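Enquirer: Take a look and give me a structure for this.
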Amino acid sequence: MKKFSGLLLLAVLSGVITLGAYKMLFEKEIYVVDQKQNQPTFVATSFNTNPVAAEESVDFTLAAEKTVHAVVHVKNLTISKGPTSIYDFFYGGSGNGKAQIGSGSGVIISPDGYIVTNNHVIANATELQITLNNNRTYEASLVGTDPETDIALLKIDTDDNLPYLVFGDSDNTKLGEWVLAVGNPFNLTSTVTAGIISAKARDLNSRDQNFQSFIQTDAAVNPGNSGGALVNTAGQLIGINTAITSQTGSYVGYSFAVPSNIAKKVVEDIMEYGSVQAGVLGIKGSELNSYNAGELGINETEGFYIDSVMEDSGAEEAGLISGDIIKKLDHIKISKFSDLSGYLKSKRPNDVINVTILRNGSEKVLPVTIYRNQSYKIDLLGLSVQNLSDKDRKKFKNYSGGVKIVESASYDLVGKLIIEINDEKVENVDQVKLAMQEAKRYDRLSIVLINENGERERLIFQ
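Expert: Alright, predicted model coming up:
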């Protein structure tokens, strides 16, 4: 047994020695190298060696400091009319009315207390109250309003010079430009959000005849910020925040502002004339796109196609004709109708603008004088009216004033004159516009009409 164990041990030792000798003399050593990349595993999106330099170069502090003290809280008190109890409902009483309080923001635009805000912020208000960023409160008076552009002008009286913002040139703003939206919602003192300009000349209501031309931004704007300031990084006022697009009622990424050039013009008109002085080129037509271009048999897909030119208009006087395509108004490129309508809203009658047109493949520049808008659409009644021409005055020789009905959606009134609204005489479309704005404050509207035979009739709308 001992002899067998000795032989086994000898065999094991011999095997170990033989294997070790083979490893040392014949088998090559294999090395495994862990090769590490010198480049990072992410892909760089910029060659900027300092990724925060771009953000640091945009300083919002100066613009914010200039703006916050010029943005105010606007509170309006409205007394709702109509029955306030079951007894009033059945027996016709109006009760004492129910007080409703609304709020928004506003922007001080002069040291003596003129404030611009949205018309919808102060609509139908019986009392207006302004709270500054330092928590001082003032009673405000309504100077004037323009529902079409949603701009209203207020005034507070104070012996102190107030902080205010200067108007910038909204036409010179660029896509991608940094902006601040400043509001004073819910009387929480001014709040500031930042974003960029996402689009210009944006029309939100394509089915309405009242075409809009908003600046679109992604700066956060929420309810209560309406009427606040949109400013550039220099602290210049380039827009009045007006609307958001949302299915929830809260901000979801899109907000819209009335361009400062339009707001400034409206404010100046209200202060000087008491109403907005609207001007027109005197053309009718449509914006171009692929479909319209195909229908018209032309290759252009951008611009405004002139279908007809109105008689005795600035366009006719300047030589614009049917078939011309408007490509520019002054330095503003016209790609869609809101580009054209927005620029015209910043102009007033007797202004002269250079209109670049494309005619028979060649561009021409024609100076066109803006004429006063002679027509107005009364949406509440489904009527369109216009000022009397010399021919109309001869036909209605016994009446020097009034406006002629040229379109009537629900009534057979075309050709008749409106001479009174709520017992106040009207002689032109500007007076009709003001009368209709005043009529919206009440539940009653009456108009007095005259036909060619001089017969009067009164229509009452409840």
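Enquirer: only C-alpha atoms for contact and neighbour calcs from this point on.
Expert: Will do.
Enquirer: Run a quick neighbour tally on the spatially closest residue to residue 340 that is not a sequence neighbour.
Expert: Take residue 340 and drop its neighbours on the chain: the residue closest to it by CA to CA, 6 or more residues apart in numbering is residue 334, 6.1 Å away. The number of residues packed near residue 334 is 23, by other CA atoms under 10 Å.
Enquirer: so residue 334 touches residue 288, yeah?
Expert: No. Between residue 334 and residue 288 there is no contact under CA atoms under 8 Å: 10.0 Å.
Enquirer: Spit out the residues that contact those two alike.
Expert: Residues touching both residue 334 and residue 288 (CA atoms under 8 Å, 6 or more residues apart in numbering) are 302, 303, 304.
Enquirer: Quick one: the helices in the stretch 1-150 of the chain, in order.
Expert: Under the criterion DSSP state H, counting those that start in this stretch, the stretch 1-150 of the chain contains helices at 2-25, 53-57, 61-68, 86-91, 119-122.
Enquirer: Which of the ones you listed has the highest mean neighbour count?
Expert: helix 119-122 (a mean of 23; mean count of other CA atoms under 10 Å).
Enquirer: Distance from that one to the middle of the chain?
Expert: Distance of helix 119-122 from the chain centroid (CA atoms, centre = their mean, to the nearest Å) equals 14 Å.
Enquirer: dump the residue contacts of the residue nearest to residue 340.
Expert: Contacts of residue 334 (CA under 8 Å, 6+ apart): 302, 303, 304, 326, 327, 328, 340.
Enquirer: correct me, but residue 460 touches residue 446?
Expert: Yes. Residue 460 lies in contact with residue 446 (CA under 8 Å); the separation is 4.3 Å.
Enquirer: So for these two, which sits in the more crowded spot?
Expert: Neighbours were counted for residue 460 and for residue 446 using other CA under 10 Å; residue 446 has more, 16 against 11.
Enquirer: Report how many residues lie close to the residue nearest to residue 184 when sequence neighbours are not counted.
Expert: Nearest non-adjacent residue to residue 184, counting by CA to CA, 6+ apart: residue 190, 4.3 Å away. For residue 190, the neighbour count with other CA under 10 Å is 24.
Enquirer: cool, and residue 232?
Expert: Number of residues near residue 232 (other CA under 10 Å) recorded here: 24.
Enquirer: now the one 10 residues further on
Expert: Neighbour count of residue 242, defined by other CA under 10 Å: 30.
Enquirer: now the other sequence, so there's something to compare against:
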Amino acid sequence: MTPTLTNRTKSKLTAALMAATIASAGAIALPTSAAFAVPAGGYADLVDSVTPSVVFIEVTEKAMPASAESQMLQQFQQRFGGQMQIPQQNGPRTGVGSGFIISAEGDIVTNNHVVDGATEVKVKLSDGRSFDATVVGRDPMTDVALLRITTGESLQAVKFGSSDSIRVGDEAIAVGNPFGLGGTVTTGIISAKSRDIHSGPFDNYIQTDAAINKGNSGGPLFNSDGEVIGMNTAIFSPDGGSVGIGFAVPADMVKSVVADLADDGSIDRGWLGVQIKPMSEEVAAVLGYDTPKGAVIESVQPDSPAAKAGFKAGDIVLSFAGQSIDTLRDLPRVVAGTDPETKQHVTLLRKGAEVELEVTLGHLPKQDA
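Expert: Below you'll find the predicted structure:
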């Protein structure tokens, strides 16, 4: 079952359960004169080179009572405004998604929403063979999941590129299984970076106009060198189909989360212990800023790392661990991505003067996730 979400403007944000014989990417060196052109002959070589690294994922979820199913869907619709059909009978629910192999030993990355609630997960390779998969770990906050299969042989893994170094306008190639049609390749460009689609506290999506539809979730987004720069996750659409606005989790974030999941199946994030709010236009004008910046501390939790370090309500965080805090959402993302129990330098603005503090981060409580 694939949920279709709507945002506050009544357009639908679809976090699709997707499938893929995803294919795309292989290193093609373009001469300078062809830097803005599609490779001669198209992307066939790219597609052929990565096909063995892309997989289909089939999941089975435990059946729930019809009353519980109905209540769940009604709550979902009230929250997101999506239109969903309520099943007429009980029975196990199935779904499909896609993923990509990241190690020769059989580690596979996909979206958390593809395997969330699954009682059985099967991975189908591009050559048609199917294997039972183990869910090593999941991270709902970034929608990343790590699976593992055992095949008795070395598998071809994808290569990661740097999502931080991509530029708006760069080529993007998405591959997936839209609407169950089979492996499909679409191309476009990077339309924007650092998109916040209000799906979680660490939103930092890549936006692309490469067509992404229901059936593509968990599949890779490649650059023109055949490197994975993102994982296709959601679309913004008035009717559930692609209108050229798709979103992918950045590869740099995927790599970081997967490395943490591989240890013990869970994520250990840094914790500061503050409530924050954005700087108002009025405060920005008084401080002489052209636009609001930083994160304003609204309150400090007692006995938290922030309290012990001397944070106060009204402080404005300008930088943390050497990274500039330009917007409100920068702070939770940087803090969560920093190892707990490490000492970090913080620059604050307090009553018009800069203040330097050092804080030793705690562990983000599991229930906060």
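Enquirer: Dump the contacts of residue 334 of the first structure to JSON lines, plus secondary structure.
Expert: Listed next are the contacts of residue 334 of the first structure as JSON lines, based on DSSP: H, G, I helix; E, B strand; the rest coil:
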{"residue": "302", "secondary structure": "coil"}
{"residue": "303", "secondary structure": "coil"}
{"residue": "304", "secondary structure": "strand"}
{"residue": "326", "secondary structure": "strand"}
{"residue": "327", "secondary structure": "strand"}
{"residue": "328", "secondary structure": "strand"}
{"residue": "340", "secondary structure": "helix"}
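Enquirer: what's the farthest-apart pair in those residues?
Expert: Longest distance between any two of the contacts of residue 334 of the first structure is 11.9 Å, between 302 and 340; criterion CA to CA.
Enquirer: So for these two, which sits in the more crowded spot?
Expert: residue 340 (23 against 19).
Enquirer: Now do the contacts for the more buried one.
Expert: The contact partners of residue 340 of the first structure, taken as CA under 8 Å, 6+ apart, are 304, 329, 334.
Enquirer: Trace it over to the second structure, please.
Expert: Under the alignment (TM-score structural alignment), residue 340 of the first structure maps onto residue 331 of the second structure.
Enquirer: Can you give me the distance of its match to residue 357 of the second structure?
Expert: According to CA to CA, to the nearest Å, residue 331 of the second structure and residue 357 of the second structure sit 15 Å apart.
Enquirer: the strands in the stretch 351-462 of the first structure, which residues?
Expert: 352-359, 362-369, 371-372, 375-378, 383-387, 403-408, 417-421, 424-425, 445-450, 456-461 (DSSP state E, counting those that start in this stretch).
Enquirer: ok, now the stretch 101-250 of the second structure?
Expert: With DSSP E, counting those that start in this stretch, the ranges of strands along the stretch 101-250 of the second structure come out as 107-110, 118-124, 130-132, 134-139, 144-148, 159-160, 171-176, 184-195, 205-208, 220-222, 227-237, 246-250.
Enquirer: The helix or strand immediately after the last one in the chain: average distance to aligned residues in the first structure?
Expert: Using DSSP states H and E, the helix or strand that follows strand 246-250 of the second structure in sequence is helix 251-264. On superposition with the first structure, the mean distance recorded for helix 251-264 of the second structure (mean CA distance after the TM-score superposition for the first structure) is 2.6 Å.
Enquirer: What is the corresponding segment of the first structure for helix 251-264 of the second structure?
Expert: Mapped onto the first structure using TM-score structural alignment, helix 251-264 of the second structure covers residues 260-273.
Enquirer: ok, back up a step: just the strands of the stretch 101-250 of the second structure: most buried one?
Expert: It is strand 220-222: most buried of the strands of the stretch 101-250 of the second structure by mean count of other CA under 10 Å, with a mean of 33.
Enquirer: Onto which residues of the first structure does that one map?
Expert: Taking TM-score structural alignment, strand 220-222 of the second structure hits residues 229-231 over in the first structure.
Enquirer: try stretch 122-142 of the second structure
Expert: Mapped onto the first structure using TM-score structural alignment, stretch 122-142 of the second structure spans residues 129-149.
Enquirer: Ends of the matching stretch, what's the gap?
Expert: First-to-last residue span, stretch 129-149 of the first structure, CA to CA: 22 Å.
Enquirer: Same check on stretch 450-457 of the first structure?
Expert: With CA to CA as the measure, stretch 450-457 of the first structure spans 7 Å from end to end.
Enquirer: try stretch 367-377 of the first structure
Expert: End-to-end for stretch 367-377 of the first structure, by CA to CA: 28 Å.
Enquirer: From the chain's centroid, how far away is it?
Expert: The answer for stretch 367-377 of the first structure is 22 Å, by CA atoms, centre = their mean.
Enquirer: now do stretch 199-211 of the second structure
Expert: So, by CA atoms, centre = their mean, the centroid of stretch 199-211 of the second structure is 7 Å from its chain's centroid.
Enquirer: With stretch 131-144 of the first structure instead?
Expert: So, by CA atoms, centre = their mean, the centroid of stretch 131-144 of the first structure is 24 Å from its chain's centroid.
Enquirer: residues contacting residue 344 of the first structure?
Expert: Going by CA under 8 Å, 6+ apart, the list of residues near residue 344 of the first structure reads 279, 280.
Enquirer: and the match of residue 340 of the first structure, how far is that from residue 293 of the second structure?
Expert: Applying CA to CA, one obtains 11 Å for the distance of residue 331 of the second structure from residue 293 of the second structure.
Enquirer: Likewise for residue 320 of the second structure?
Expert: From residue 320 of the second structure to residue 293 of the second structure the distance is 13 Å (CA to CA).
Enquirer: Repeat that for residue 40 of the second structure.
Expert: Using CA to CA, residue 40 of the second structure is found at 45 Å from residue 293 of the second structure.
Enquirer: How about residue 258 of the second structure?
Expert: In terms of CA to CA, residue 258 of the second structure sits 31 Å off from residue 293 of the second structure.
Enquirer: what's the answer for residue 196 of the second structure, then?
Expert: Distance of residue 196 of the second structure to residue 293 of the second structure, computed by CA to CA: 16 Å.
Enquirer: Burial check on residue 456 of the first structure, number of neighbours?
Expert: 14.
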